[in-house]
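Colleague: quick one: sequence and predicted model below, then my questions.
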Amino acid sequence: MENVTLANGLKMPVLGFGMWQNTNEDEAVKSVLKAIEVGFRHIDNAAAYQNEELVGKALRESGFPREQLFLTSKLRNAAHGYENVRREVEESLKKMDTDYLDLYLIHWPVVEGHGEDWAEDNRETWKAMEELYKEGKLKAIGVSNFSINHLENLVSHAEVKPMVNQLLIHPGVTQDEVRDYCREQGIVVQAYSPLNPLSVLRKEDRVREMLQKYDKTMAQILLRFCLDLDTVPLTKSAHMYRIEENFDVFDFELDEKDFEYLYQWQHSDFQESDNQNERPPQIS
């Protein structure tokens, strides 16, 4: 598995296995075991996904060395604030049965109850994460769904800058301005939901030609696009054959014209999320 180096020198695998919407115990455990078997070493999770215990169970059953895995979790939207973070991290560590997390993220920048004071809210939340990072319980810290103004708020006040920003990215939603800012600041961008436009794109004649040209599936083309965009795609599936398929993306690259076609592709069904005004769900 290839790696990208975070600002603090930590190596992060360039392809992650996501756990969003994977709450069936049998399917969740088997999918993590299969992901590790085929070569995934990067497991992306969140408290809001309500399956951290299932990841912990799978990791115990796998017997795979903890130090060879890269585990991520994210702060619940209802648990922002300096006083809450330590409790939340300890809960995630307990559920995932580990002494540390490789990466911990603020899941959303603006949450219910903090529309007007989101800047102070994020600074106080980040301060607690910095403390846990210095203690070694969090090997790297970052954010998710942060736009430039959200990032600037932390960068201008933080002792430790965010190392990762996890964003919705796929053809049609490439978030160029935020990615450019992250690149300037040494922040690695992860791409979640990279397969979102799969069912629409596969109807395009040009894309069908790509499938034959590279002898790859639509999912593999989309994951390769995100890799060639210098982002870290996070893919998920509970189907064993798709987990294998989604890992098989390291033996080809898109040529310049095919990459540009996907980069320029637009569709009205796929738009950037409104990270300033949206209020994501609160999981109690």
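Modeller: Everything's here; your move.

Colleague: contacts, neighbours, all on C-alpha from now
Modeller: Noted.

Colleague: I would like the residues contacting stretch 147-165, please.
Modeller: The list of residues contacting stretch 147-165 from outside it, by Cα atoms under 8 Å, 6 or more residues apart in numbering, reads 6-8, 109, 119, 122-123, 126-127, 130, 140-146, 177-178, 181-182, 186-190, 275-276.

Colleague: let me see the ranges of the strands in the stretch 151-284 of the chain.
Modeller: 164-168, 188-192, 232-235 (DSSP state E, counting those that start in this stretch).

Colleague: which of the ones you listed sits closest to Ser268?
Modeller: strand 164-168 (15.6 Å; Cα to Cα).

Colleague: orientation of the closest one relative to strand 188-192 in degrees?
Modeller: 30 degrees (axes from the mean of the first three to the mean of the last three Cα atoms, to 10 degrees).

Colleague: buried set for the strand or helix carrying Ile36?
Modeller: Assigned by DSSP states H and E, Ile36 belongs to helix 25-38. Of the residues in helix 25-38, 27-36 count as buried by neighbour count, 16 or more other Cα atoms under 10 Å.

Colleague: I'd like to know which of the strands of the stretch 151-284 of the chain lies nearest to Lys134.
Modeller: Lys134 sits nearest to strand 164-168 of all those, at 16.8 Å, using Cα to Cα.

Colleague: now the closest one: how far from the chain's centre is it?
Modeller: Its chain's average C-alpha position is 6 Å from that of strand 164-168, according to Cα atoms, centre = their mean, to the nearest Å.

Colleague: same question for stretch 169-187.
Modeller: With Cα atoms, centre = their mean, you get 14 Å for stretch 169-187.

Colleague: try it against this one:
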Amino acid sequence: MSLREFILSNGLIFPSVGLGTYRIKDLPLLSTSIECAFKAGYRLIDTASVYKNIPMIGKILEGRDDIFITSKLGPKEMGKEKASSAIERMLSELRRTHIDCLLIHWPGVQGLDPSDPRNEELRIETWKVLEDYYKQGVLRSIGVSNFNISHIESLKKVCTIVPHINQVECHPQYSQKELSSYCRHNGIHLQAYSSLGTTQPSYDPLGKGIKPLLEDPTVLKFSSVYAKSPAQILLKWALQNGYSVIPKSIHDDRIIENIQLFDFEIGSEHLTETEQYPCGA
């Protein structure tokens, strides 16, 4: 089982591992990171309006139509006119006639209280814009990010196209099992970000002093068993659960390591053990 690619509900094949570019705004650094990623075998780059690096990515990737680009509309770009304008701007900045995957980055709209009903109205309005561009062939796939089940259900009531992807935080400390099951049942691919967890023990609902994932005893045990780094264990956990991943790094050795995931498989008993603990508990 190589898991090098996944297939979306519309039949589009895309790489299972991509390079995240959050907070990489320096052109030389972004360029060297992407070049390292290409040499290592990456063929997917993840960006977003709020990352403020789309023009740089467009410059770096000009002429590289073999690279799958995922981008996202920001909270300031919700609504028919703003979403349409943002998509046209992205196409220009990326120097492309199409975008491989475009997501709504967050369910909320900047400046609105989370309880404001206009959030849902503008979400639906924005989704219809994505549907229109998808039907024109400008967007090869469309989806959402950070949406929970109720957000997706509200879209399903009015949409003609169910989201192809939902990009969310997902790792053993935050496994999103209910959302994952829902997405799978509805033909929505779950793409995981923050697959390595956080460097801070922030997710600690029981107050047990849970360690960062990369230092977790169970992860370290499997790292030893499979002779792989803790990061590789966590990324492989995601792949074997059916999630694509978009790890971000600016360090060549980590960029290379993060895609060297296809020469081993975590045994089913170990995969189950990983899923049954809260990490570090």
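Modeller: Perfect, thanks for sending it. As the structure is a computational prediction, the values presented were derived from the model and not from experiment.

Colleague: mind checking which of the strands of the stretch 151-284 of structure 1 is nearest Arg87 of structure 1?
Modeller: strand 164-168 (22.1 Å).

Colleague: so how far does that closest one sit from its counterpart in structure 2?
Modeller: Mean deviation of strand 164-168 of structure 1 from its aligned counterpart in structure 2 after superposition (mean Cα distance after the TM-score superposition for structure 1): 0.4 Å.

Colleague: can you tell me which of the contacts of stretch 147-165 of structure 1 end up in helices?
Modeller: Secondary structure from DSSP state H places 119, 122-123, 126-127, 130, 177-178, 181-182 of those in helices.

Colleague: okay, these in a markdown table with distance to Lys74 of structure 1 next?
Modeller: As requested, those are exported to a markdown table (distance: Cα to Cα, whole Å):
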| residue | distance to Lys74 of structure 1 |
| --- | --- |
| Ala119 | 18 |
| Asn122 | 14 |
| Arg123 | 16 |
| Trp126 | 12 |
| Lys127 | 15 |
| Glu130 | 14 |
| Glu177 | 24 |
| Val178 | 20 |
| Tyr181 | 22 |
| Cys182 | 19 |
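
Colleague: hmm, Asn45 and Trp20 of structure 1 touching each other?
Modeller: Yes: Trp20 of structure 1 lies in contact with Asn45 (Cα atoms under 8 Å); the separation is 7.0 Å.

Colleague: the two: who's more crowded?
Modeller: Asn45 (26 against 18; other Cα atoms under 10 Å).

Colleague: ok, the aligned partner of that one in structure 2 - contacts?
Modeller: Aligning on TM-score structural alignment places Asn45 of structure 1 opposite Thr47 in structure 2. Contacts of Thr47 of structure 2 were listed using Cα under 8 Å, 6+ apart, and they are 20-22, 53-54, 69-72.

Colleague: nearest to Ile233 of structure 2, of those residues?
Modeller: Relative to Ile233 of structure 2, the closest of the contacts of Thr47 of structure 2 is Gly20; by Cα to Cα it sits at 18.2 Å.

Colleague: centre of the chain versus stretch 126-145 of structure 1, how much separation?
Modeller: Taking mean C-alpha positions (Cα atoms, centre = their mean), stretch 126-145 of structure 1 and its chain are 16 Å apart.

Colleague: before we move on, what about stretch 252-265 of structure 1?
Modeller: On Cα atoms, centre = their mean, the centre of stretch 252-265 of structure 1 falls 22 Å from the chain's centre.

Colleague: buried residues in that stretch?
Modeller: Within stretch 252-265 of structure 1, judged by 16+ other Cα under 10 Å, the buried ones are 254, 258-259, 262-263.

Colleague: over to stretch 143-151 of structure 2?
Modeller: So stretch 143-151 of structure 2, judged by 16+ other Cα under 10 Å, has buried residues 143-145, 147-148, 151.

Colleague: quick check: end-to-end length of that stretch?
Modeller: Using Cα to Cα, to the nearest Å, one end of stretch 143-151 of structure 2 lies 12 Å from the other.

Colleague: do you know how far the residue sitting furthest away from the middle of structure 1 is from Val178 of structure 1?
Modeller: Centroid-distance maximum for structure 1: Asp205 at 30.3 Å, with Cα atoms, centre = their mean. Asp205 of structure 1 is 31 Å from Val178 of structure 1, where distance means Cα to Cα.

Colleague: which residues in structure 1 form helices?
Modeller: 25-38, 52-62, 82-96, 118-135, 148-155, 176-185, 198-201, 205-214, 218-228, 240-247, 256-264.

Colleague: out of those helices, nearest to Ile169 of structure 1?
Modeller: So among these, helix 218-228 is nearest, using Cα to Cα, at 7.5 Å.

Colleague: average offset between that closest one and structure 2?
Modeller: Averaged out, helix 218-228 of structure 1 is 0.6 Å away (mean Cα distance after the TM-score superposition for structure 1).

Colleague: show me what that helix is packed up against.
Modeller: helix 198-201, strand 232-235, helix 240-247, helix 256-264 (3 or more Cα pairs under 8 Å, 6 or more residues apart in numbering; DSSP states H and E).

Colleague: cheers, nothing more for now.
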